[in-house]
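Enquirer: 3D, please:
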Amino acid sequence: MKVTRHGNEMDTVGEAPKVGDIFPTVIAYDEDDQAVTLPKNTGKKLLLSVVPSINTRVCSIETKRFNMEADNFKEVEFITVSDDSKEDQKNWCAAEGVTNLQLLHADKGDFAEITGLDVPEFGHMARMVFILDETGRVVYEELVTEISSEPDYAKLLNELKK
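Expert: Coordinates of the predicted model:
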């Protein structure tokens, strides 16, 4: 897939899951380095936001926005995955007061390769948002082709309301 960062074109390695696909089983890690298998089988919809680095302006804005929106969607689980260290994520959550979503760190290689979001030239994952139904099927996906831009919040929040 083609993405840009400040207008510079780069390629991801592989293809991300599309609407209608069953999301692949991937592992990310919580603040205690405990493995979390995604998608979770909680019987809830899942909004899965993948961001390059939580310590950048756009990733921070996006994650804080989803943290705020989680209050409006009690029937949806909100998870953000980045390839930051658990310490960076813990410090960021404490500084920003983020408590309504789960922030997970990924082994960039496995998670990024399985989801098709690895951007070797960038050294991080591409920015993408998925909504999965209760069975783990992708019902919405948005690859943010300009990595330094935010996703279309209105469109994806409308999808969550369905």
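Enquirer: CA atoms for contacts and neighbours, from now on please.
Expert: Will do.
Enquirer: now stretch 137-145, how far from the centre of its chain.
Expert: 10 Å (CA atoms, centre = their mean, to the nearest Å).
Enquirer: any residues touching it, and which ones?
Expert: When contacts are defined by CA atoms under 8 Å, 6 or more residues apart in numbering, stretch 137-145 is touched by residues 2-4, 17-23, 126-133, 150-151, 156, 159.
Enquirer: looking at these, which are in helices?
Expert: Cross-referencing the contacts of stretch 137-145 against helices under DSSP state H gives L156, E159.
Enquirer: buried among the contacts of stretch 137-145? Make that a PyMOL selection.
Expert: To isolate the buried ones among the contacts of stretch 137-145 in PyMOL, judged by 16 or more other CA atoms under 10 Å, type:
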select buried, resi 3+4+17+19+22+23+126+127+128+129+130+131+132+133+151+156
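Enquirer: next step: the contacts of stretch 137-145 restricted to strands.
Expert: Those of the contacts of stretch 137-145 mapping onto strands are K2, V3, T4, M128, V129, F130, I131, L132, per DSSP state E.
Enquirer: here is a second sequence; please produce its structure as well for comparison:
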Amino acid sequence: MSVTFKEKPVTLVGTQLKAGDTAPDFKVLANDLSEVTLADSKGSVRLISVVPSVDTGVCDAQTRKFNEAASKLDNVKVLTVSVDLPFAQKRWCAAAGVENVQTLSDHRDLSFGKAYGTAIEELRLLARAVFVVDSSDKITYVEYVNEVTNHPDYDKAIEAAAAAN
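Expert: Predicted coordinates:
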């Protein structure tokens, strides 16, 4: 699959995943600098929203949309992963009033980006994507957005998260 950023082709590092795959583990940082892995949310459905930076318009809208949806989904944890520093994520969440989404930073070693095939080699950012992982760590939904500056299909992702319960 080819992905572009502002209409220029970019190289994604890692393996692109598909529904039915076992979700790979990763090690990212929470806003308090503690390590977070996939196993930390085992037993719940995870909607993983991947954005280049919460400080941009589309990423802001995406995170707010999934924050709103999270309050209506039972047994679904919504994780937003970017390479923003944990301090910036914490500041953004406080300013935006985002409380239902856990923001996670992949800035340290791109563990998530490489495992999920979203790390953009040329920019050291993550490509926009959405994954739904069920409570037994199977991926049930995947969307890699072809143009990083475009929105994902919010409705399909939210429906997939609700159906994964």
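Enquirer: farthest pair in the ones in strands among the contacts of stretch 137-145 of the first structure?
Expert: T4 and L132 (25.4 Å; CA to CA).
Enquirer: now the helix or strand harbouring A94 of the first structure on the second structure. Mean distance?
Expert: Following DSSP states H and E, one finds A94 of the first structure within helix 86-96. Compared with the second structure after the fit, helix 86-96 of the first structure shows a mean deviation of 0.7 Å (mean CA distance after the TM-score superposition for the first structure).
Enquirer: what about the helices in the first structure?
Expert: 57-69, 86-96, 108-115, 153-161.
Enquirer: related to what we said a few turns ago, now render the ones in strands among the contacts of stretch 137-145 of the first structure as TSV, adding distance to T115 of the first structure.
Expert: TSV is the format used below for these (distance: CA to CA, whole Å):
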residue	distance to T115 of the first structure
K2	15
V3	15
T4	18
M128	10
V129	11
F130	11
I131	14
L132	14
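Enquirer: what is the nearest of those to K64 of the first structure?
Expert: V129 (14.3 Å).
Enquirer: just checking, the closest one touches C59?
Expert: No: checked against CA atoms under 8 Å, the pair V129 of the first structure and C59 is beyond contact range at 11.8 Å.
Enquirer: ok, back up a step: output the helices of the first structure in CSV; the columns should cover distance to D32 of the first structure.
Expert: Shown next, in CSV, are the helices of the first structure (distance: least, CA to CA, whole Å):
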stretch, distance to D32 of the first structure
helix 57-69, 20
helix 86-96, 8
helix 108-115, 17
helix 153-161, 29
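Enquirer: ok, which of those helices comes nearest V51 of the first structure?
Expert: Closest among those, once you apply CA to CA, is helix 57-69, at 5.9 Å.
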